[in-house]
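> for reference, the sequence and a predicted model appear below.
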Amino acid sequence: MRIRPDASRRARLGFAALALAAPAQLPSPALAQDAPHLSVEGPAVVLANVSFSLTLRTEDGENARYSVRSAGGRELASGELPIRTETSVDGLRAGRGDLPLTVRIDSDQGSASETVAAPQFPGWISLLPPLIAIALALIFRHVVVSLFFGIWLGGFFIAGLDPLAGLGRSVDTFIVPSLADADNASILIFSALLSAMVGVISRSGGTRGIVEAVRPLATTPRRAQLATFFAGVGIFFDDYANTLIVGNTFRPITDKLKVSREKLAYLVDSTAAPVVTIAFVSTWVGFEISLIRDGLRIAAEQTPDPALASALAAASPFTVFLSSIPFLFYPILALLMVALVIFTQRDFGPMHGAEVRARTGGGVFRPGSQLMVNSEETGLDAPEGIPLRWYNAAIPVFTVVVVVLLGLYFDGRSAAGPASLWDTFGAADPFKAILWGSLAGCLVAIALATTQRILSLSQALDGWLAGIRAMTMGFVILTLAWSLGEVTSQLATAQYLTQILDGNLAPELVPVLTFATAAVVSFCTGTSWATMSILLPLVVPLIVALGGASGFETGAGGELLVSSISAVLAGSIFGDHCSPISDTTVLSSMASACDHMDHVRTQLPYALIVAAVAMLFGHIGTSYGLPPWVAYVLGVGVLLAAMRFVGRPVPARA
């Protein structure tokens, strides 16, 4: 999952503030008419001894000061309060018995106070909704029920352990806001439009035309998988567009050659975010650079070394990003692992069983699967006798790619002005671009079908609607995944995990422990961008304070600093890649028409072995002097040995 890097969106995902969650407040006593106005917003839930925030707002008052006190009168925070504005009081911690809090302001016009109360629980409570939902989904494979149970559990805690009120909170506090969010709505509409385009293409014979055109080249399962891999690497500019275009385009080809839907979903998922993360020009690069810039700025302000502070403040965040790419061990090794799986035609774990089932005539998906797209009963098959022309599929897909790229360029140019290409792409709003691209693809697909008299306008619109209907289950699961992500935001899951995993470390261990922390946080929250946003401003000053940036000011050091930055990015991708509640994982299942939990279960062993190799040779090895290229050679060697000695051959034919 990813988010736009604006402040309000970040706050909704739970870093910097629980402050936007609805507070439980008690009215203050009546005050004099000239008393200053005060309103306070606080967290929906307070975790014992875990940092949280309050937002104070005042509209009048002169020389105002605020104070926050516990129920026992202990002062938790105080400071100056700007007039007619709001102040975020961060870093508050409340132990057992400290609630309710009293917030008071004093000014030349008098005093005002508000009492803030909220349910309080131990920090580990915040882990239960995502972990239980994920465990239930893995065990019972009923992902909708499992996700909703996790959402209800979050509502149960927020409602003060009232089960019926928790059911209401599940809908009004989590599900409805997730649907109302502009970015989430953009993803749903983009997915619907792209699926609608596929519906028109299928009805007009374009999909079968692609299959027939590629048949002479993709004559074997290996070649079909290789074509899917190259397409995934080629669409490097956006992970959402990558996932949906590649999965929908190549599914008929891999089905024809009896490649399991689970394998297709793995190929799609493993060439989406990993590629976009390391691309110079993508919808991610601007966000990543902005976080690196913030981390360097904070570190420069905190370090006592003037020379180092000056070097950190003057450093180009884009140059630091480029320097971090060789240390992005998980994304790069994940791509290499896909190539090894394809060339060796070996698999292990649940994936081997899925591939054997598909190749031996047992079906490309498991009997009884809950397909994210019901490709068997969508009514999208082309009528008999119509011409099967490959360009009726290729042109709309090419249109989507071109319009998205142009949209990113022109939208970024209007936002950033004259700038480098990567700065232009980084400043663009990717949600606008993918909407423009998917709409253009729909219009082109309909125009091709009707102008060639393959379909009437009514038949084309029927195919358009059938494509949207086919995605219904995917839309439900995607919405529930977002809602569960909002649960983790309001329960401060990320803050709790970050706090318990923090501590005094040897600088050489910071990269690997950072990777592990980012992986856990992104797995439990289902979002890579929010994880990056939480950890990068913490990790960069930490590694600088521990001496990991020694030599950075002279250009003769700083490898641990760069490696730690890479560890945040890579760990966020790993957790998001594996998490059943990640939207990119859900979209991969949707695009591949695969049972979502079957995709998660079959992909997880591959992701885990790649992560283990990345941690051992990459983040640990390079921290102790191993050159990155040697780490990759050793890593690929271990992965190849795993495929040779653990993996088992998959039959080429039934």
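Now that the structure is in, tell me what you want to look at. Residues are numbered from 1 along each chain as shown.
> alpha carbons only for contacts and neighbour counts from here, please
Noted.
> burial count for Phe645?
Using other Cα atoms under 10 Å, Phe645 has 10 other residues around it.
> same deal with Thr271?
Neighbours of Thr271 (other Cα under 10 Å): 28.
> put this next to the previous one:
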Amino acid sequence: MKYTFSHFLLFIFLTILSFNTSAKTELTPEVIFPHYTVKGVESKVEINLNIDSSGVYHLFFNGSPYDLTIEEGVGNIPLNLKKSTILTVEINNLIFEKNLNPIPLWWSIFPPLMAILIALIFKEVISALVLGILFGAVILNVYSDGLWGILFGFMRTIDTYLLGAINDSGHVSIILFSMIIGAIVAIISKNGGMQGVVDKISPFAKSSRTAQLSTWVLGVAIFFDDYANTLVVGNTMRPVTDRMRVSREKLAYIVDSTAAPIAAIAFVTTWIGAELSYIESGIAKIQGLDEGVYATFISSLQYSFYPILTLIFIFMLILMNKDFGPMLKAENRARATGDVSSVSTQQKNMGSEDTEEFSMAKNAKSRWYNAAIPIFIIIVGTIAGLLYTGWDSSIWHDGSISLSRKLSTIIGNADSYKALLWSSLLSLVVSIIMTVSQRLMDLEETMQATLNGFKTMLSAIVILVLAWGLAEITDDMHTADFLTQLLSNNVAPWILPAITFIVAALVAFSTGSSWGTMAILYPLMMPAAWSICQEAGLDYESSLNIFHNVVASVLAGSVLGDHCSPISDTTILSSLASSCHHIDHVKTQMPYALTVGGVAIFIGIIPSALGVSSWICLPFAIMALWLILKLFGKDVKNLTVEDKF
């Protein structure tokens, strides 16, 4: 009797196992209809026959025989719906049916537009992003499920879009990297390392101007990754610029506008792999182009007016000591009152540090190397990690490839997320060991500082997750397709690069993603540019000139839109690293970005598309920026260490 119960359980287990086994042998076809469709945008019906590719099947789509190209029993039926349609798929007498009601494409612009307008009007970005996601989710579900879609849209907001934003290894890597950077900054602030760096830089940053110049130099020097650039430069230079009464808005602008532009055009960066892969996807669709991917990228750099002019414009602002627009107000406030942040920022600052928690510990000493060594480890460790994860001995030993191209290819193929995580974690461990071993703080105090550093990142991480969720909404609703179709039809070859630049800027502004914009527009605009040039009867060299200009305009426009967008992750990170109120950063940076963008279009992109050498356009564009500053810029007081604040 004592074995009866265990025998019974064994019997039940074997019975369930046999049912599962038999169920697996009874394979039936599977049809997955798209949950959302958009008018005029291709989607697909996924078919899984659950049979060998050699198996016999009879497939009917909407009542007509359909010959599906099958690989391992799986295939897709393309759709491009114009109106509400009942789709039927019949496979071996099994019928699958779905009523699809496509969403008008013009609806796709409203979720990002709503989020951007609410953020700019009310100066509050979290609620703006939540409402943008909710509005988009409701639209999608109302068209597929009727009025119940309002409830379903509310549920999809969190279980699909916000959860999906977190359930991405790249996004989680950025979150972890940001948290670790926050912890490092907290530790080196408490142990006196940050004060030591300030003391060392102070002899060079003896005025407001030289403090900004030091920030610009450091921003250009850390060229290999925009995330590392933003977080390291912003956190390192903030005490220096605060001391010289440089506004947080100006610091955030310098940090943000050196990070992406230099990473976008340098030969050895974490951007290069993505850029080359996107360009390759566009070249693959072109016939008659006798040029490789890397050669196309290199040739296009001479037309990358916006990134180049942005770096020069910041340098001119600093040297001329002039500002205009909202930035002038911020700078005058900081110089006159010492309030480096706006009143709203002081009251409610994203990622603001409690002065008690981040002031030097009781036993701490001002030692610059306690901050310099961890920061050095991040920089060198990231480069080493990029080389390690992207290493390819066949490329390195290929004598026909130049050294710069070898390095660009290797780093372009690297896993930048792993490199950043490895280097930042090593830096955190080293900073903890240095702090405890010098008895600047005990282990408990050091770990508490680490946790405090994590906490400072919470607000920014929330905004990042919401921005990624909104990006998913814009992807499902095909916002980029709407903007592209709206602006890129029926144009002359010479105006195509300017149109491409504007489209890329609008897409990046609406989606908050420069990489996403490049992924969408490169495969679309590159073949279109080549085709338009050929149809217009241009010769090969003239077509190549327009083509390279279009390639550069996609990249440059993506960076411009990313700079202006309040839902961009790099814009958010720049606000975080500089402890600047996010909307204050957006409002002060946008006029400068649009100014440089306008000069890039009218003195760079359009003339070069008409045949003027880019090497002639660039000096004239720089001269135009100088004149704008001379005419509209106003002097900002250049405080020095001798001034009594």
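That came through, no problem. Bear in mind that the values here come from a model prediction, so they are computed numbers and not experimental data.
> tm score of chain vs chain?
With the length set by TM-score structural alignment, normalised by the length of structure 2, the two chains reach a TM-score of 0.88; 599 aligned residues with a Cα RMSD of 2.3 Å.
> residues in structure 1 matched by stretch 235-248 of structure 2, start to end?
On structure 1, the counterpart of stretch 235-248 of structure 2 by TM-score structural alignment is residues 248-261.
> which residues touch the matching stretch?
Residues outside stretch 248-261 of structure 1 that contact it (Cα atoms under 8 Å, 6 or more residues apart in numbering): 195, 198, 207-208, 211, 214-215, 218-221, 224-225, 228, 264, 354-355, 357-359, 361, 363-365, 591-594.
> strands - which of those land there?
Among the contacts of stretch 248-261 of structure 1, no member is found in strands (DSSP state E).
> A helix includes Arg439 of structure 2, no?
No - per DSSP: H, G, I helix; E, B strand; the rest coil, Arg439 of structure 2 lies outside any helix segment and is coil.
> how about the nearest residue to it, chain neighbours excluded?
Asn363 (7.6 Å; Cα to Cα, 6 or more residues apart in numbering).
> for the one you found, what are its contacts?
Asn363 of structure 2 neighbours (Cα under 8 Å, 6+ apart): Arg439, Leu440, Met441.
> can you select the buried ones from the contacts of stretch 248-261 of structure 1 in PyMOL?
To isolate the buried ones among these in PyMOL, judged by 16 or more other Cα atoms under 10 Å, type:
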select buried, resi 195+198+207+208+211+214+218+220+221+224+225+228+264+354+355+357+358+359+363+364+365+591+592+593+594
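> quick check: Gln302 of structure 1 touching Ile543?
No - counting by Cα atoms under 8 Å, Gln302 of structure 1 does not reach Ile543; the two are 11.7 Å apart.
> more crowded one of these two?
A side-by-side neighbour count of Gln302 of structure 1 and Ile543, using other Cα under 10 Å, places Ile543 first with 27 against 14.
> aligned partner of the more buried one in structure 2?
Under TM-score structural alignment, Ile543 of structure 1 pairs with Ala529 in structure 2.
> try Ala591 of structure 1
By TM-score structural alignment, Ala591 of structure 1 lines up with Ala577.
> what about the strands in the stretch 551-654 of structure 1?
Secondary structure of the stretch 551-654 of structure 1 (DSSP state E, counting those that start in this stretch): strands at 648-649.
> show me the contacts for Arg644 of structure 1.
Arg644 of structure 1 neighbours (Cα under 8 Å, 6+ apart): Arg346.
> which one in structure 2 is aligned with it?
Match for Arg644 of structure 1 (TM-score structural alignment): Lys630.
> among the contacts of Asn363 of structure 2, who's most crowded?
Busiest of the contacts of Asn363 of structure 2 [other Cα under 10 Å] is Met441, holding 23 neighbours.
> tell me the spacing between the nearest residue to the match of Ala591 of structure 1 once chain neighbours are set aside and Phe376 of structure 2.
In space, and not counting its chain neighbours, Ala577 of structure 2 is closest to Gly234: 4.7 Å by Cα to Cα, 6+ apart. With distances taken as Cα to Cα, to the nearest Å, Gly234 of structure 2 is found 15 Å from Phe376 of structure 2.
> more neighbours: the two, which one.
Applying other Cα under 10 Å to Gly234 of structure 2 and Phe376 shows that Gly234 carries more neighbours, namely 28 against 14.
> my guess is Lys322 of structure 2 meets Val636, correct?
Yes - look at Lys322 of structure 2 against Val636 with Cα under 8 Å: they come within range, at 5.7 Å.
> overlap of the contact sets of those two?
Leu328.
> residue in structure 2 matching Ser566 of structure 1?
Per TM-score structural alignment, Ser566 of structure 1 is aligned with Ala552.
> same check, this time on Ile175 of structure 1
Checking TM-score structural alignment: Ile175 of structure 1 goes with Leu162.
> and what of Leu439 of structure 1?
Per TM-score structural alignment, Leu439 of structure 1 is aligned with Leu425.
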